[in-house]
Structure formats: C-alpha cells, structure tokens
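Novice: no sequence for this one, just the structure:
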C-alpha cells in the first residue's frame, strides 16, 4: 500500500508516456534495416575502386564525399522535420517534402507548380531506384547462372536473360511491401545471406596466393 502511495505521489505517474503506434519497429530492427540499405554486395568492389583511384587519393576522397553526403542528408532531414511540424504532418516523404517546399516558397511559379515538382521528384527517385536495382539484378543473375546454369540450355547470354527475369519478378514482389515491419524481416534475412557470402568470399580471398 505504501508503495502505491509513493507511486501516486510521484509526478511521473501522472504524465502519460508517449508511445508510437502503427507501423513501428524496434531500434535493433531499424539499425539492421538501415545497415542493410548501406552495406550490400557492392561494398566488395571498393578495394578494386581504391586500387584504380590510388590509395591516398581514394582514402581522402572517401571521407570528403562521405562528409558532403552526411551534411546534405542532415539538411534534408532537418528541413523535412521543420516542414512536417509546420504543416502538422507526422512525416514527409521526398515527393511531399518537395511539394511543401514549393507551397511555402515566395516564388509564385513554384507555388503554382508544386504538384508537378512532386511528380518530377517521384519519377527521379523511381529511375534512381531502377538504376540501383539494375546493378543488383546483373549481380544476382551472374551468380544464379554460376549456380544453376547447368539446369538450363542455351548460351550464357540467354541464361543471363532467364535469370534476370526471375530476379526481377522477385524484386518487384518484395518491393510491393511498404510496411517497415515486413521490410525489416526481408532486411534481416538478406543480412544473413550477406554474412554467409562475406565469409565465403573472405575465405576464398585469404586462400589465394
């Protein structure tokens, strides 16, 4: 009874804690999802890129480019949070963020064409993602041909087309999901395969003369 009295007397007991609702994931799953979007099979090309660019030049430019990347994202996030709060929105994606920037601009042309700007931004991101997926599709197809190529007839090019079509279908299906809870599961599964592939590649690399 005494404990309950103390709890009631505590001011914190009178303040309701804010809990996020809806499509919410844990911090651990968020970190795994973010790390999967940053670290993928493309990181294996970095050593070769460093070799072509020169050791010290590549070393300095890595920090230089990463710094600009961080600063640009920092401005983008802060601006998005400011506009979301100003327009009483929980969050803004890229397209709606561009629209809100135009809506609050002092330039009449941008205000009148805010929806067109939003469409341009969304289309640009679509092609950007398509370009990223095209590299992934070629990478996946090449590995699938090495693993399963004996089960198909035809030239190497024809096998690549078949594998690329299969990979594209699976990529389209997985990209239909927009809930972070589901995306985080895909990211965790992908991270497991990524770690397995990393172990195999590192073992093969170390054993080379």
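Specialist: Great, that's in hand. Given the structure is predicted, the values throughout are model-derived calculations rather than measurements.
Novice: Please count neighbours and contacts with C-alpha atoms only from this point.
Specialist: Will do.
Novice: Pick out the residue closest to the middle of this protein.
Specialist: What sits nearest the mean C-alpha location of the chain, by Cα atoms, centre = their mean, is residue 37, with 3.7 Å.
Novice: From residue 107, how far off is that one?
Specialist: Applying Cα to Cα, to the nearest Å, one obtains 36 Å for the distance of residue 37 from residue 107.
Novice: Could you do residue 150 as well?
Specialist: Counting by Cα to Cα, the separation of residue 150 from residue 107 is 61 Å.
Novice: cool, and residue 121?
Specialist: 18 Å.
Novice: Comparing those two, which shows the higher neighbour count?
Specialist: Shown here are residue 121 and residue 107; by other Cα atoms under 10 Å, residue 121 has more neighbours (17 against 10).
Novice: List the contacts of that one.
Specialist: Contact analysis of residue 121 by Cα atoms under 8 Å, 6 or more residues apart in numbering lists 94-95, 98.
Novice: Which ChimeraX command selects the buried ones in the residues you listed?
Specialist: Of the contacts of residue 121, the buried ones go into a single ChimeraX selection, burial set by 16 or more other Cα atoms under 10 Å:
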select :95,98
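Novice: Looking at the contacts of residue 121, which are in strands?
Specialist: Under the assignment DSSP state E, these contribute nothing to strands.
Novice: closest to residue 143 among the contacts of residue 121?
Specialist: Closest approach to residue 143 among these (Cα to Cα): residue 94, at 33.6 Å.
Novice: just the helices in the protein please.
Specialist: Applying DSSP state H to the chain gives helices spanning 2-9, 27-38, 46-53, 55-86, 94-103, 108-112, 114-148, 156-174, 180-207.
Novice: Buried deepest among those, which one?
Specialist: helix 94-103 (a mean of 20; mean count of other Cα atoms under 10 Å).
Novice: what helices or strands is it leaning on?
Specialist: Under the contact criterion of 3 or more Cα pairs under 8 Å, 6 or more residues apart in numbering; DSSP states H and E, helix 94-103 touches helix 55-86, helix 108-112, helix 114-148.
Novice: next up, a second structure to put side by side with the first:
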C-alpha cells in the first residue's frame, strides 16, 4: 500500500499545486485523498463480507463484482457475466495508463539530467531505452525476486523527495503572496489527474 500510494507520483505534486493554486490544492488534495480512502474502504469491506458469505478465502475484483451483482437487485443480475469483463477492462486501462505515465515521468527526468550534463536527445529516445529493462522485469515470475528492486526504489524515492525538500527550503522559499491561492479553472483537471496518479493505488491492493 505504501509503495503503491507513495511512489514517484508524489514528486509530481508540486506541478499539481501549480495547476490548482496552493489554497485549492490543499483542500482538493485532502478531499481527493479522503474520497479515495472511503471508496477503497467500501470495496475492501464488500470483499470481506462476500468472502464471509461464500466461505472463500479471497475474491479478486471481477469475482467481487459478479458475486455482488448476484445478490443485488434483480434487474442487475442479467449483467453479471458482462460485469466481469467490464471490471477487467477498467483495470487493464488503468494499469496501462499508470505505466505510460511512469515511463513518461522517468524518461522526462532522465532527459533533464542528460541535457544538462551531456547532450540533447528527444524524450522518446529515453522511453525506448527504458522499455527493455521494464519488459525484462515483467518476465520475473516470483515477486520475491523483485524485493531488492522495490527496496532500491523506496530508497531512491525518499532520496528524491529529500532533494526536492532541500531545494525547496534550503535555497529560499518564495513569498506565499507570489503564488496563486486558486489557479486557473482550465488547469484544474490536470490537478485532479496528477493527484489521483500520486495517491490512488487500487490496482495494487487485490486484483
């Protein structure tokens, strides 16, 4: 949960606050965080209740949807088989979207460093360079072999966050009056998307 909710997305939160303004950003982040937590709580509680009724140890998301519809309103029960495919489709789109965002995020940051100290290359070049190691990682069948990579990722995330905080507070914080309390309304969807990217981790809980 911690790794899923506090990954590299947290490093994108300054951009989210830039889009929403610091006032709206604070309240918006709290609201979105509370909403995500509440929805996840309902989902996990529903899984727990269904597992107890069916006397099974665990249910994945598609099975949870099917069983919930099975004991739900009569007019919904005819859609129970289709609901499994709908849930799987949403999970696939969600995971693909997250993976795409991560690749763009990592490639953009690598490009910024390389541009500063070496040469200028298109960001798509770095995306292509990232694909082979990422594909190879997905071929690892046992999750225990990924533990060292996860540990290294945690360390790098906190180091990166520390660097951000150092430059934020160590080099002088701009006066708060120079920042917008409420950003432009047209940028608010970007704030919502970035915040959800940083906080939401439903796909790593129980699929």
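Specialist: Happy to help now that I have it. Predicted model only: the values in this text are computed from it and were never measured.
Novice: Dump the helices and strands packed on helix 94-103 of structure 1 to a markdown table, plus distance to residue 162 of structure 1.
Specialist: Shown next, in a markdown table, are these (distance: least, Cα to Cα, whole Å):
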| stretch | distance to residue 162 of structure 1 |
| --- | --- |
| helix 55-86 | 37 |
| helix 108-112 | 45 |
| helix 114-148 | 8 |
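Novice: Of those helices, which is nearest residue 163 of structure 1?
Specialist: Going by Cα to Cα, the one of these nearest residue 163 of structure 1 is helix 114-148, 5.0 Å.
Novice: Translate residue 80 of structure 2 into the numbering of structure 1.
Specialist: Counting by TM-score structural alignment, residue 80 of structure 2 lines up with residue 114 in structure 1.
Novice: Let me see the contact set for its match.
Specialist: Counting by Cα under 8 Å, 6+ apart, residue 114 of structure 1 makes contact with 98-100, 102-103.
Novice: Please identify which of those residues is nearest to residue 175 of structure 1.
Specialist: Each of the contacts of residue 114 of structure 1 was scored against residue 175 of structure 1 by Cα to Cα, and residue 98 proved nearest at 23.0 Å.
Novice: now the alignment partner in structure 2 of residue 128 of structure 1: how far from residue 24 of structure 2?
Specialist: Taking TM-score structural alignment, the alignment pairs residue 128 of structure 1 with residue 94 from structure 2. Counting by Cα to Cα, the gap from residue 94 of structure 2 to residue 24 of structure 2 is 26 Å.
Novice: Skip the chain neighbours and tell me the closest residue to residue 198 of structure 2.
Specialist: residue 9 (3.9 Å; Cα to Cα, 6 or more residues apart in numbering).
Novice: what's the burial count for the aligned residue in structure 1 for the one you found?
Specialist: In structure 1, residue 9 of structure 2 lines up with residue 42, judged by TM-score structural alignment. Neighbour count of residue 42 of structure 1, defined by other Cα under 10 Å: 11.
Novice: What of residue 91 of structure 1?
Specialist: Per other Cα under 10 Å, the neighbour tally for residue 91 of structure 1 reads 14.
Novice: Is it correct that it is in contact with residue 82?
Specialist: No: the criterion here is Cα atoms under 8 Å, and residue 91 of structure 1 misses it with residue 82 at 9.9 Å.
Novice: Residue 87 of structure 1 and residue 99 of structure 1, how far apart?
Specialist: For residue 87 of structure 1, the distance to residue 99 of structure 1 - Cα to Cα - is 12 Å.
Novice: Spit out the residues that contact the two alike.
Specialist: Common neighbours of residue 87 of structure 1 and residue 99 (Cα under 8 Å, 6+ apart) do not exist.
Novice: Skipping its backbone neighbours, what lies nearest residue 110 of structure 2 in space?
Specialist: residue 126 (7.4 Å).
Novice: how about the one you found, what's its partner in structure 1?
Specialist: Per TM-score structural alignment, residue 126 of structure 2 is aligned with residue 163.
Novice: residues touching its match, list them.
Specialist: 140-142, 144-145.
Novice: From those residues, pick the one nearest residue 172 of structure 1.
Specialist: Using Cα to Cα, residue 140 comes nearest to residue 172 of structure 1 of those, at 14.2 Å.
Novice: is it true that the closest one touches residue 166?
Specialist: No: assessed by Cα under 8 Å, residue 140 of structure 1 is found out of contact with residue 166, at 9.9 Å.
Novice: returning to that earlier point: if I look at the match of residue 80 of structure 2, how far off is residue 131 of structure 1?
Specialist: From residue 114 of structure 1 to residue 131 of structure 1 the distance is 26 Å (Cα to Cα).
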